[in-house]
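Engineer: 3D model of this:
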Amino acid sequence: MGLDWFLLGVYLNPDEMQKEVEQCGFLTVQNYAVETSPEEILPFFAHSELLQRAGLTEEAGRLRFTDGKLSFHAVRMNAYFASVAADFLRRKLLEKRVSFSFETVMSSPDKVALLQQAQKLGDRTYLYYIATDDPSINVARVKARVSLGGHDVPETKITQRYQRSLDLLMKAVKFTNRSYLFDNSHHGGERLIVAEITDGSDLELKCDPMPLWFQKAVWSKIQPAA
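Structural biologist: Coordinates of the predicted model:
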């Protein structure tokens, strides 16, 4: 079952942004319904804490912005720069009150903060969360992707992100009008809808038995104590 049907408004995917830059050397910001200036976008990269932690601040200083395009001709594009670009675009779209969808591992609290901010502004928020029962499944799928020419992710990072994401799940659900939770543990890529949660607390279970990750990350936290 594909999930393309839920993509609303401007679609932001850091992986696709990275591919765009690797192919042509620049990111066309205007393609994402955003208008900006060198005085706004370049300092955003220069002061990025993520790029600072990755030791990429000096490279960020070599970025250029002209004619609505962020040039990476003097910079080697990677997942860190793609993540910062997506963050910048999300902030601008939220500021402009433009509907958008984005993909994320959701392993850092800033994604929860984004949902919270959107609701404070009066926007409706939706979460489509896909998980597996064990990070080893994710590791195996990344290895399969690499064998087909896709990008790699260190095994330790996959495992760490897996747990951090599940730990943040209910915090994110709290700031959604509707959350749809899917299990993708089985071979073949078939996604099973597990539950639907309305207004952060009204849970409707869609399958039985429940996946283990769902029991731990959601069911145990949303059910009242006996």
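Engineer: Only C-alpha atoms from now on, for both contacts and neighbour counts.
Structural biologist: Noted.
Engineer: Please tell me how far residue 135 sits from residue 160.
Structural biologist: With distances taken as CA to CA, to the nearest Å, residue 135 is found 9 Å from residue 160.
Engineer: between those two, who's got more neighbours?
Structural biologist: More crowded of residue 135 and residue 160, by other CA atoms under 10 Å: residue 135, with 19 against 12.
Engineer: ok, now how distant is the nearest residue to residue 44 once chain neighbours are set aside from residue 147?
Structural biologist: Spatial nearest neighbour of residue 44, chain neighbours left out: residue 88 (7.4 Å); criterion: CA to CA, 6 or more residues apart in numbering. Counting by CA to CA, the gap from residue 88 to residue 147 is 32 Å.
Engineer: neighbour count winner among those two?
Structural biologist: Set side by side, residue 88 and residue 147 show more neighbours around residue 88, with 16 against 11, by other CA under 10 Å.
Engineer: Look at the more buried one and give its secondary structure.
Structural biologist: Classification of residue 88 by DSSP: H, G, I helix; E, B strand; the rest coil places it in helix.
Engineer: Sequence B follows; please return its structure for comparison with A:
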Amino acid sequence: MPPRVVVLAGINGAGKTTASRELLADTLRIPTFVNADVIARGLNGLNPEGQAVRAGRIMLAQLHDLAARREDFAFETTLAARTYAGWLASLRAAGYEVYLYYYWLWAPELAIARVAERVQSGGHFVPDDTIRQRYSRSVQNFFDLYRPLADLWEVYDNTHGSRRLIAFGSIDEELIVDETVWHAFQRSCRRD
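Structural biologist: Presented below is the predicted three-dimensional model:
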């Protein structure tokens, strides 16, 4: 069986970390989950936001180390940047299977509210403007950069706190489960 890399994607507050617990351990049996937020809290539990850049570097080093050892692993990202596209393409070329799970919310305001709740519970803060900027860019990058690299992809509507599959597919196949929500997901993408 080829090694697998699992990408848990979606805007801040979409529920990636929460979904990872069941998906990675129970469903996919992926032993290693690399999360920059957890790394940042480990570096400075009182000010994890101040450790974001350092945590990101540590995360990248861990990801590259796992890939060099050809291990199965997972990580989470907003997909708001192109950071991982080239690297995932090279992993595929080296025999990795890429699984992409995207958790979507109907509006950036919901993400902002969820992040605020997380902060009240001791979680890390993300500025409202950053969330708004990332929201449509994340969906755009899903379509333009990351979905074409995925051997398997699934998109969930996580607006109401319980994941609801809206579409899934592979590199050359797309199956829509909920047309209405899928079209709303597509429209939430900004085409620059």
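Engineer: re earlier: corresponding residue for the residue nearest to residue 44 of structure 1 in structure 2?
Structural biologist: By TM-score structural alignment, residue 88 of structure 1 lines up with residue 61 in structure 2.
Engineer: Over to residue 129 of structure 1?
Structural biologist: Under the alignment (TM-score structural alignment), residue 129 of structure 1 pairs with residue 102 of structure 2.
Engineer: which element is its match on?
Structural biologist: strand 97-104 (DSSP states H and E).
Engineer: Who are the packing partners of that strand?
Structural biologist: Counting by 3 or more CA pairs under 8 Å, 6 or more residues apart in numbering; DSSP states H and E, the packing neighbours recorded for strand 97-104 of structure 2 are strand 4-9, helix 85-93, strand 152-157.
Engineer: could I get those as JSON lines with distance to residue 167 of structure 2?
Structural biologist: Formatted as JSON lines, these follow (distance: least, CA to CA, whole Å):
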{"stretch": "strand 4-9", "distance to residue 167 of structure 2": "14"}
{"stretch": "helix 85-93", "distance to residue 167 of structure 2": "21"}
{"stretch": "strand 152-157", "distance to residue 167 of structure 2": "5"}
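Engineer: So which of these is the most surrounded?
Structural biologist: Counting by mean count of other CA atoms under 10 Å, strand 4-9 has the highest mean neighbour count of those, with a mean of 25.
Engineer: Identify each buried residue in the very next helix or strand once past that strand, please.
Structural biologist: Downstream of strand 4-9 of structure 2, the first helix or strand assigned by DSSP H and E is helix 16-22. For helix 16-22 of structure 2, a neighbour-count test (16 or more other CA atoms under 10 Å) marks 16, 17, 19, 20 as buried.
Engineer: Put together CSV for those residues, with distance to residue 124 of structure 2 on each row.
Structural biologist: Listed next are the buried residues of helix 16-22 of structure 2 as CSV, based on distance: CA to CA, whole Å:
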residue, distance to residue 124 of structure 2
16, 14
17, 13
19, 18
20, 18
